[in-house]
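Visitor: Predicted coordinates and the sequence they were generated for:
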Amino acid sequence: MLPYKWQIAYAIAALLFTATITLSIGQGVRLLIDQGIATASPDQLEHYVLLFLVMVVALALGTFTRYYWVSWLGERVVADIRERVFNHLIHLHPAFFEQNRSLEIQSRLTTDTTLLQSVVGSSLSMALRNLIMMVGGIIWLFITNPKLTGIVAIAVPLVIAPILIYGGKVRGLSRKSQDSIADVGAYVGEILSNIKIVQAYNHQGLDQTRFLSFVNSAFDIARQRNIQRGLMITLVIVLVLGAVGMMLWVGGIDVIEGRITGGELAAFVFYSVIVGSAVASISEVIGELQRAAGAAQRIVELLQSTSDITNPAHPTPLPTPIQGYIEIEDLTFTYPSRPNDPAIDHLSLNIAAGETLALVGPSGAGKSTLLDLLLRFADGNAGSIKLDGIDIKALDLAVLRNCFALVSQTPTLFYGSIAENIHYAKPDATSEEIIAAAKAAHAHEFIEQLPQGYDTRLGDGGIGLSGGQKQRIAIARAILADAPILLLDEATSALDAQSEHLVQQAVDKLMIGRTTLVIAHRLATVKNADRIAVLNHGKLEALGKHEELVEKNELYKRLAELQFKTQA
């Protein structure tokens, strides 16, 4: 909230104004009774009624001003928090999201921040307002009748006690409640994003049962939290109203015996109710603040998460133009979950500028891991990767990744138009450049046949397009990037024959003049490569052309027979 000092000042000024008016109403009530009603003077009564109404109008205007600025602060601060969390998350290394559920993180970014918005935009203001009302009310109580104030003074510590006792319990349960709500949201997101698989395997019944267990768990924790809050509020109400009742009895005796006037008793009752209500409201707000503290803790955890992949303090510039020469020297990498099983094991490999290198090997050989290491989605435990003679760890991350265009086996498309998905690789691209890239990827024809052409909106993940169409849009994006190095996680392996033919033509155009690493599952890709690297358990087992590897390497021969026989 600190950047918004003027807005805070406006809100506090309006809050002080409304609190002053509210406290002044007590004196208005006293004058109305003692100087208006008790004197039996219509003129006096009219005068004090009008004064009372003026105070009410002033209170209404002050309340509107306070509400506007406090709400503005709540919305603005939460927008800032969301921006800060998102800006932090988007730069964290990909492995962070493998270890932490993305949907649970999404819940923190939405549900938890919404709770904070409620606190900053409402509860905090209520707490401050009631604190002022309580202090002001107690002062007026002493001014009005010191003897009766003693009864209230005894009640206040009794009211604060349950707040302190139950506050800690509420906070702990609030944190658990937010975690359980996040689990509910994450499960819903996971099921709905895979709804076809759920329905294909008739899994709805089991998923309904599991979802019910998540919901019931969240309900049980929320019920425990509400019991603690309810007990706290119940004790406060009993103690406050009990003190008011005792005060009315003592004050009533004083009025009957003529020691105080009826107006003074009415004013005292008014201030007592103000103080009692303020204390009760503060106790309730403390419950809200305890709940928000749990949400804030979860958000702070995200902000304190550090990325394993960082920019060097003084990045080394790449020579221009970039050639695309890659040197991999004694590279070793292990995943944290499998420290004794290297995914890449002392791998050394040189890839010439403009060369096409096919990566072949059984599942788990380290092919996809190598592409991740080239992009610095992770860093090797030992050894190095050099681009044009410079260690990639010495390069600025943005500069490094600008050198690569990635086309994965499963194309990634975003919610939005086809044009937006293509120019994702180059945000300042012109319409002509987008169309040229689509034509090169053999995508222009089918895009033009769509109802809105390039403005056709896609669902999440490109819902509404076939696999071949999605892949050609992904290739158009890679063409538009115009990067010197191309990484292909075999872009045609999951397509039908016609789509594969079109996509292969697009890939062939994309590879011209670029250093290309391709994870190969197709015979055509392997045969067209300049060299083939056979990986097995993260090690380089063989390197050469298709014909010589069939003769010299048993693993490659077996892979060729199993993987390429049908295609051949």
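Guide: Everything's here; your move. Numbers count the residues shown, from 1 in each chain.
Visitor: contacts, neighbours, all on C-alpha from now
Guide: Noted.
Visitor: Give me the three-state assignment for Ala405.
Guide: strand (DSSP: H, G, I helix; E, B strand; the rest coil).
Visitor: and it, how many residues sit next to it?
Guide: Ala405: 24 surrounding residues under other C-alpha atoms under 10 Å.
Visitor: Kindly report the same for Ile532.
Guide: Neighbour number of Ile532 under other C-alpha under 10 Å is 26.
Visitor: From Lys367, how far off is the closest residue to it other than its chain neighbours?
Guide: Nearest non-adjacent residue to Ile532, counting by C-alpha to C-alpha, 6 or more residues apart in numbering: Ala358, 4.7 Å away. Distance, Ala358 to Lys367, by C-alpha to C-alpha, to the nearest Å: 10 Å.
Visitor: What of Ala568?
Guide: 23 Å.
Visitor: that older thread, my read: the residue nearest to Ile532 touches Ala529, true?
Guide: Yes: in this structure, Ala358 is within contact of Ala529 by C-alpha atoms under 8 Å, at 5.9 Å.
Visitor: Comparing those two, which shows the higher neighbour count?
Guide: Ala358 (27 against 20).
Visitor: OK, contacts around the more buried one?
Guide: By C-alpha atoms under 8 Å, 6 or more residues apart in numbering, Ala358 lies in contact with Leu517, Val518, Ile519, Ala520, Thr525, Val526, Ala529, Asp530, Arg531, Ile532, Ala533.
Visitor: Counting neighbours, what do you get for Ile434?
Guide: 24.
Visitor: just checking, it touches Ile422?
Guide: Yes: contact criterion C-alpha under 8 Å: Ile434 and Ile422 qualify, at 6.6 Å.
Visitor: Check for me that the residue nearest to Ile532 belongs to a strand.
Guide: Yes: remark: Ala358 belongs to a strand, assigned using three-state DSSP.
Visitor: What segments of the stretch 251-400 of the chain are strands?
Guide: 326-333, 344-351, 356-360, 382-387, 390-391 (DSSP state E, counting those that start in this stretch).
Visitor: JSON lines for the ones you listed, including distance to Ala506?
Guide: Formatted as JSON lines, the strands of the stretch 251-400 of the chain follow (distance: least, C-alpha to C-alpha, whole Å):
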{"stretch": "strand 326-333", "distance to Ala506": "24"}
{"stretch": "strand 344-351", "distance to Ala506": "23"}
{"stretch": "strand 356-360", "distance to Ala506": "15"}
{"stretch": "strand 382-387", "distance to Ala506": "26"}
{"stretch": "strand 390-391", "distance to Ala506": "31"}
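Visitor: re earlier: okay, and the common contacts of Ile434 and Ile422?
Guide: Joint contacts of Ile434 and Ile422 (C-alpha under 8 Å, 6+ apart) are Ala476, Leu480.
Visitor: before we move on, back to that, between Ala568 and Lys367, who's got more neighbours?
Guide: Taking neighbours as other C-alpha under 10 Å, Ala568 and Lys367 compare with Lys367 leading, 27 against 10.
Visitor: hang on, that one packs against Leu535?
Guide: Yes: counting by C-alpha under 8 Å, Lys367 does reach Leu535; the two are 7.2 Å apart.
Visitor: one more structure, for comparison:
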Amino acid sequence: MSNRWQAVLKTAAFLKPYKSSMGFSLLALFLTAGITLSIGQGIRLLVDRGFATQSPELLAQYVLIFLMLVVLLAIGTFTRYYWVTWLGERVIADIRRKVFAHLIDLHPGFFETNRSLEIQSRLTADMTLLQSVVGSSISVALRNLIMLIGGVILLFITNVKLTIIVMLSIPLVIIPILLFGRRVRLLSRQSQDKVATVGAYVGEMLGQIKTVQAYNHQAVDKIHFNQYVEDAFLIARQRTLQRAWLIAVVIVLVFGAIGVMLWIGGMDVIEDKISGGELAAFIFYSIIVGSAAGSVSEVLGDLQRAAGAAERTMELLEEPCQIYSPANPCQLPVVTGNIVFQQICFAYPSRPEIQVINDFSLTVRLGETLALVGLSGAGKSTLFDLLLRFYDIQSGSIKLEGIDIRDLDLSDLRRSFALVSQNPALFHGSIEQNLRYAHPNATNAEIEAATKAAFIHDFILSLPQGYQTNLGDTGLGLSGGQKQRLAIARAILVDAPILLLDEATSALDSQSESWVQQAITRLSADRTTLVIAHRLSTVVTADRIALIHHGHLEALGTHAELMKSSDLYARLAMSRFQTSG
């Protein structure tokens, strides 16, 4: 079985919890199909016993029966539509939830090789397509399949000779479905990929709109976007053309056969071989069979597109997470901040040939502030990634309180750290919501104390809505220093035993730096702090400084010691450390 249809079966497994809803849907489906097919017999009786007998009483009786069938059909259609649509919405909500839950636990390395905006497209465009299929197309396909089978049976019951004429057209219908179906399926997958690329490009450009406009790159981006849109359009046009040919050929063949049948049947009525009611019923069933065959062929195109969407969705769900908690994690004792890097080596999965960290060993002392310095690309931020197990090292060990971090539960490990990155991560929502991200159950007093410690409280109160002020995406509208101080306040609120500060004061002016430096000094008093520093003021106040060069520990000591013992550090201190904002 192909991967695509395996994906379809896995998607169908999400229907299992809703067997009762499926039962209601199928019951209504069979009811409406049965009533529709019964209308043909009603037409036969209406013509033969109503019109032909010229009896007003019989005519009224059969018209009343016909109207009752119509009412039952309306009730059944309402029931079928509601439950099938509900089922589609419910299942897609479950799939979305499961995919997101899986994605948010995946290791960051996955997102190095997969564009997050394209993944976002899968959660929106592909899910919309799946919803329309589960909540509509499958029901339409099943209903028309029942109508097709039931119609053929009733055709044989009504008139065998005329039915044989109709049946001769069925192989002619199946052949184009097989020929065009494969082409439609391949083009559907390509179309979905192209649409995902369009969505990813839009998201990327709008997310970096200031950079786009600062470099006057709009004209170039418009050209690129137009090309992506045209590529998607060309594939969609090919897919549409194939589906249109499929539908047109089916209609010509099926209704052409009905036309031949009408001529032969009309001759039989003239010769009194069959009644007018039989011919009317036969015409009705022929139309039912023809339209059902056409609808099934059309829905097959939707199902093939949905199969592509299911395959892409299952690819996400089946993506293995390379970073996970062990089956039997070690119990983490009270964390005091003892960290040991022992001969670790690491290369990013996307660049396995480049050794970012090479035979690195370092012991971080309890309660000390250790500054990590070095040229750009030396591996400083990578050490933070490894400590938090965003990636696993290829050799060596990293120990926290004497336990290899790979033997710890991920939640316990990461709960031991408070991270402030160089580019603060702020989310769409209020300032309070962003602060509570670190500690959802924090009291208002705790939040206020944290913002005061980060020297951001007064600024927040100066805003019209205070702590309820909504931030734009990624904190749009705040200065770099304001974002950094909010991130520091959030880290303070975590109250973790180990602080990881990745150039936490790099975006601050001299005044803000002074405030935040004081806050960090107070905060670090009873904690182990690792700080990646580019400012001299940060470096000189550290208990020790680790000079990292090409993933190696080049030198270790205080500022004064390294100025004397390391030429590289001295040059770095003179040329690269910032002394002002």
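Guide: Perfect, I can see it now. Just so it is clear, the structure is predicted and the values come from calculations on it, not from any experiment.
Visitor: one step back: can you say which of the strands of the stretch 251-400 of structure 1 is packed in most?
Guide: strand 356-360 (a mean of 26; mean count of other C-alpha atoms under 10 Å).
Visitor: In structure 2, what residue corresponds to Gly205 of structure 1?
Guide: Aligned counterpart of Gly205 of structure 1 in structure 2: Ala219 (TM-score structural alignment).
Visitor: just checking, what packs against the helix or strand harbouring that match?
Guide: Using DSSP states H and E, Ala219 of structure 2 sits in helix 218-270. Helix 218-270 of structure 2 sits against helix 160-167, helix 169-207, helix 276-317, with contacts defined as 3 or more C-alpha pairs under 8 Å, 6 or more residues apart in numbering; DSSP states H and E.
Visitor: distance from that helix to structure 1 after superposition?
Guide: Its matched residues in structure 1 lie on average 0.5 Å from helix 218-270 of structure 2 after superposition (mean C-alpha distance after the TM-score superposition for structure 1).
Visitor: So what's the gap between that helix and the chain middle?
Guide: On the basis of C-alpha atoms, centre = their mean, to the nearest Å, helix 218-270 of structure 2 sits 31 Å off its chain's mean C-alpha point.
Visitor: got the angle between it and helix 160-167?
Guide: Relative orientation of helix 218-270 of structure 2 versus helix 160-167 (axes from the mean of the first three to the mean of the last three C-alpha atoms, to 10 degrees): 160 degrees.
Visitor: and the helices and strands packed on helix 218-270 of structure 2, which is most packed in?
Guide: helix 276-317 (a mean of 23).
Visitor: Onto which residues of structure 1 does stretch 238-248 of structure 2 map?
Guide: Against structure 1, stretch 238-248 of structure 2 falls on residues 224-234 (TM-score structural alignment).
Visitor: which residues are in contact with that stretch?
Guide: Pro162, Ile163, Tyr166, Lys169, Val170, Leu173, Ser174, Ala280, Ser283, Glu284, Gly287.
Visitor: give me that answer again for 10 Å
Guide: If you take C-alpha atoms under 10 Å, 6 or more residues apart in numbering as the criterion, stretch 224-234 of structure 1 is touched by 159-177, 219-223, 236-237, 239-240, 280-284, 286-288, 291.
Visitor: Please apply the same query to stretch 304-313 of structure 1.
Guide: Contacts of stretch 304-313 of structure 1 (C-alpha under 10 Å, 6+ apart): 85, 88-89, 91-96, 376-379, 392-398.
Visitor: Now with 6 Å, please.
Guide: Residues from elsewhere that reach stretch 304-313 of structure 1 (C-alpha atoms under 6 Å, 6 or more residues apart in numbering): Leu92, His93, Ala394, Asp396.
Visitor: and the end-to-end length of it?
Guide: 20 Å.
Visitor: Need the nearest residue in space to the most centrally placed residue in structure 1, chain neighbours excluded.
Guide: Structure 1 has Leu109 as the residue nearest its centroid, 2.8 Å off, counting by C-alpha atoms, centre = their mean. Among residues not flanking Leu109 of structure 1 along the chain, Arg82 sits closest, at 6.2 Å (C-alpha to C-alpha, 6+ apart).
Visitor: corresponding residue for the one you found in structure 2?
Guide: Arg82 of structure 1 maps onto Arg96 in structure 2, by TM-score structural alignment.
Visitor: measure its match to Lys19 of structure 2 for me?
Guide: Taken as C-alpha to C-alpha, the span from Arg96 of structure 2 to Lys19 of structure 2 is 20 Å.
Visitor: Looking at these two now, which is surrounded by more residues?
Guide: Between Arg96 of structure 2 and Lys19, counted using other C-alpha under 10 Å, the more crowded position is Arg96 (16 against 11).
Visitor: Quickly find the element holding the more buried one.
Guide: helix 56-103.
Visitor: counting contacts, what elements does that helix pack onto?
Guide: With contacts taken as 3 or more C-alpha pairs under 6 Å, 6 or more residues apart in numbering; DSSP states H and E, helix 56-103 of structure 2 sits against helix 19-45.
Visitor: which residues in structure 1 does the helix it packs on match up with?
Guide: Residue span in structure 1 matched to helix 19-45 of structure 2, by TM-score structural alignment: 5-31.
Visitor: compared with structure 2, how much does the matching stretch deviate?
Guide: Mean for stretch 5-31 of structure 1 is 0.4 Å (mean C-alpha distance after the TM-score superposition for structure 1).
Visitor: re earlier: between Ala358 and Ala529 of structure 1, which contacts overlap?
Guide: Common neighbours of Ala358 of structure 1 and Ala529 (C-alpha under 6 Å, 6+ apart) do not exist.
Visitor: returning to what we had before: can you find the partner of the residue nearest to Ile532 of structure 1 in structure 2?
Guide: Match for Ala358 of structure 1 (TM-score structural alignment): Ala371.
Visitor: same check, this time on Gly167 of structure 1
Guide: Checking TM-score structural alignment: Gly167 of structure 1 goes with Gly181.
Visitor: Most widely separated two among the contacts of stretch 304-313 of structure 1?
Guide: Leu92 and Ala394 (18.2 Å; C-alpha to C-alpha).
Visitor: tally of neighbours for Gly475 of structure 2?
Guide: Neighbours around Gly475 of structure 2, by other C-alpha under 10 Å: 22.
Visitor: which residue lines up with it in structure 1?
Guide: Counting by TM-score structural alignment, Gly475 of structure 2 lines up with Gly462 in structure 1.
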